[in-house]
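A.B. asks: Need the 3D shape of this:
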Amino acid sequence: MDTYRHKGLRKKLVELLKEKGITDEQVLEAINSIPRHLFLDNAFVNFAYQDKAFPIGAGQTISQPFTVAFQTQLLELERGDKVLEIGTGSAYQTCVLLEMKAKVFSIERQKLLFQRAKVLLPKMGYSAKLFFGDGYKGQPAFAPFDKIIITAGAPFIPEDLKKQLKVGGIMVIPVGEGESQVMQRLRKIGETEFEYEEFGDFKFVPLLQDKSFSN
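C.D. replies: Model (predicted):
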């Protein structure tokens, strides 16, 4: 349920994000529209509109709203963009992309989170193509993508994802193996040519890679 109180708290959150440097009005509007408390366990509902990350089960977190807004802003989304999201997680970021009228293909390797997202999104009136699998491999069957967003810390930029980005497309990915990662934006300017930009340090759960999946 989305109450007047929740809506008021969201407005305050949007003001805070503006103060922190988020300028994309579409991103701010999406965050103002989406009831973030519905993505959290009941224990955290009262804190849903603080600019903090919270546990969502399976050793994962829902990213803090500033991180979601920052990554989304870097994507330079346009209506109808085909977006590959690596790490569905709570599906909050997925909903921000959908609210901005992107076509979303999202991959999650934790079975519990994948199943939750499959139930939650239709309940909230959203529709995305959800996949259970290894994010490092992307979704070649649906490539190329206009934009790719990775919502977990990657030790390196997966080659498969670079191949699945269309020329002229943008990828946003936190890269690094330590406590924090550096937010990078890649622009694909030729079949094997990329421009790289860096946007400071962030903390993400790691993007896992192996042959087994978590049930």
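A.B. asks: Could you use CA atoms for every contact and neighbour count after this?
C.D. replies: OK.
A.B. asks: hey, where'd the strands end up in the chain?
C.D. replies: Using DSSP state E, the strands of the chain run over residues 54-57, 60-62, 82-86, 103-108, 129-132, 145-150, 165-175, 181-190, 193-202.
A.B. asks: Make a markdown table from those strands and add mean neighbour count and distance to S212 to it.
C.D. replies: Shown next, in a markdown table, are the strands of the chain (neighbours: other C-alpha atoms under 10 Å; distance: least, C-alpha to C-alpha, whole Å):
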| stretch | mean neighbour count | distance to S212 |
| --- | --- | --- |
| strand 54-57 | 16 | 18 |
| strand 60-62 | 20 | 17 |
| strand 82-86 | 26 | 17 |
| strand 103-108 | 24 | 13 |
| strand 129-132 | 17 | 12 |
| strand 145-150 | 25 | 20 |
| strand 165-175 | 23 | 22 |
| strand 181-190 | 20 | 24 |
| strand 193-202 | 13 | 27 |
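A.B. asks: Nearest to V96 among those strands would be which one?
C.D. replies: Using C-alpha to C-alpha as the measure, strand 103-108 is the one of those that comes nearest V96, at 10.3 Å.
A.B. asks: tell me the centre residue of the protein?
C.D. replies: Against the mean C-alpha coordinate of the chain, by C-alpha atoms, centre = their mean, the closest residue is Q93 at 4.0 Å.
A.B. asks: I figured it hits F70, correct?
C.D. replies: No: under the criterion of C-alpha atoms under 8 Å, Q93 is not in contact with F70, lying 11.1 Å apart.
A.B. asks: Give me the contact list for the lengthiest helix in the chain.
C.D. replies: Identified as the longest helix of the chain according to DSSP state H is helix 4-19. Residues from elsewhere that reach helix 4-19, judged by C-alpha atoms under 8 Å, 6 or more residues apart in numbering: 28, 31-32, 35, 49-51, 65-66, 69.
A.B. asks: Would you do the same for the sequence below? I want to compare the two.
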Amino acid sequence: MKDTFRHQGLRQQLVNVLKNKGITNNAVLAAVAKIPRHLFMDSSFLDHAYQDKAFPIAADQTISQPYTVAFQSELMQIKPGHKVLEIGTGSGYQTAVLCELGAKVYSIERQNELFKKTSKFLPKLGYRPKKLIFGDGYIGLKTEAPFDSIIVTAGAPFVPRPLLSQLKIGGRLIIPVGDDVQIMTLFIRKGPKEFEQEEFGEFRFVPLLEDKN
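C.D. replies: The predicted model follows:
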């Protein structure tokens, strides 16, 4: 697992691209500059690792576009020590960004192949989420709630109620909602049953899978 000066230079170029697209959070930019994204991808995609594009990974899933990762991370407004739930561990790249931001990360993955791979891989890079769970993201993680923020990294046809209920008062849910194209949506919990909602335009994600068993 090599991380060369060339890779570091390419990451810095990627950071500049993200700045030009409007990402301003220095902690998020520093995480992108530090994390070796090429190690989260198959070797055949190494040359593409620092382009601002999504790419295929195992189990018909993708590693999200760096801009999307940075955009969602910035919306979360993470402070060190925040308790964060991630729905869709995937390659673990977004998980690593959350760890770099100082969050206590709980992450759920529906694809067993990805869950096994990422569970072994993240600690090798020095990233140790509080918990990685193989399970259904639609139901969240009630046993560890409430969370300071929840991030959904796949397209949800609707907003799962359990995720809203597992936010702290003042907590933030960032979720792409829709079928073919998703609208990035932020919910801020203002009270027991009161939520503020804001939309941030169109994004494209793979679908959020339900547990059919």
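A.B. asks: Over which residues of structure 1 does stretch 55-62 of structure 2 lie when aligned?
C.D. replies: Equivalent residues of stretch 55-62 of structure 2 are located at 54-61 in structure 1, counting by TM-score structural alignment.
A.B. asks: Just the endpoints, please. Distance across that stretch?
C.D. replies: 5 Å (C-alpha to C-alpha, to the nearest Å).
A.B. asks: same thing with stretch 76-88 of structure 2?
C.D. replies: From the first residue to the last, stretch 76-88 of structure 2 extends over 16 Å; the measure is C-alpha to C-alpha.
A.B. asks: List of residues touching that stretch?
C.D. replies: 95, 101-110, 137, 140-141, 147-154, 172-174, 208.
A.B. asks: How far off centre is that stretch?
C.D. replies: Stretch 76-88 of structure 2 has its C-alpha centroid displaced from the chain centroid by 10 Å (C-alpha atoms, centre = their mean, to the nearest Å).
A.B. asks: residues contacting Q65 of structure 2?
C.D. replies: Applying C-alpha under 8 Å, 6+ apart, one finds that Q65 of structure 2 lies in contact with 52-55.
A.B. asks: Widest-spaced pair of those residues?
C.D. replies: Distance extremes for these: the farthest pair is D52 and F55 at 9.8 Å, using C-alpha to C-alpha.
A.B. asks: Out of the contacts of Q65 of structure 2, who's the most crowded?
C.D. replies: If you count neighbours using other C-alpha atoms under 10 Å, the busiest of the contacts of Q65 of structure 2 is A54, which has 18 neighbours.
A.B. asks: check contacts around that residue.
C.D. replies: Shown in contact with A54 of structure 2 (C-alpha under 8 Å, 6+ apart): 62-66.
A.B. asks: Quote the end-to-end distance of stretch 99-106 of structure 2.
C.D. replies: Using C-alpha to C-alpha, the span of stretch 99-106 of structure 2 from its first residue to its last is 10 Å.
A.B. asks: Closest one to P160 of structure 2 out of the contacts of Q65 of structure 2, please.
C.D. replies: In terms of C-alpha to C-alpha, no member of the contacts of Q65 of structure 2 lies closer to P160 of structure 2 than A54, at 24.9 Å.
A.B. asks: so what's G168 of structure 1 up against?
C.D. replies: G168 of structure 1 sits next to 146, 187-190 when contact means C-alpha under 8 Å, 6+ apart.
A.B. asks: cutoff 10 Å now
C.D. replies: 146-147, 186-191, 194 (C-alpha atoms under 10 Å, 6 or more residues apart in numbering).
A.B. asks: Reformat these as CSV; add distance to P158 of structure 1.
C.D. replies: Conversion of the contacts of G168 of structure 1 to CSV gives the following (distance: C-alpha to C-alpha, whole Å):
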residue, distance to P158 of structure 1
D146, 17
K147, 15
L186, 12
R187, 15
K188, 14
I189, 17
G190, 17
E191, 15
F194, 13
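A.B. asks: Please pull up the equivalent of R172 of structure 2 in structure 1.
C.D. replies: With TM-score structural alignment as the criterion, the equivalent of R172 of structure 2 in structure 1 is I170.
A.B. asks: Tell me the buried residues in the longest helix of structure 1?
C.D. replies: Residues of helix 4-19 of structure 1 classed as buried: 6-7, 9-11, 13-14, 16-18 (neighbour count, 16 or more other C-alpha atoms under 10 Å).
A.B. asks: and of the residues you listed, the nearest to Q115 of structure 1?
C.D. replies: Using C-alpha to C-alpha, H6 comes nearest to Q115 of structure 1 of the buried residues of helix 4-19 of structure 1, at 25.9 Å.
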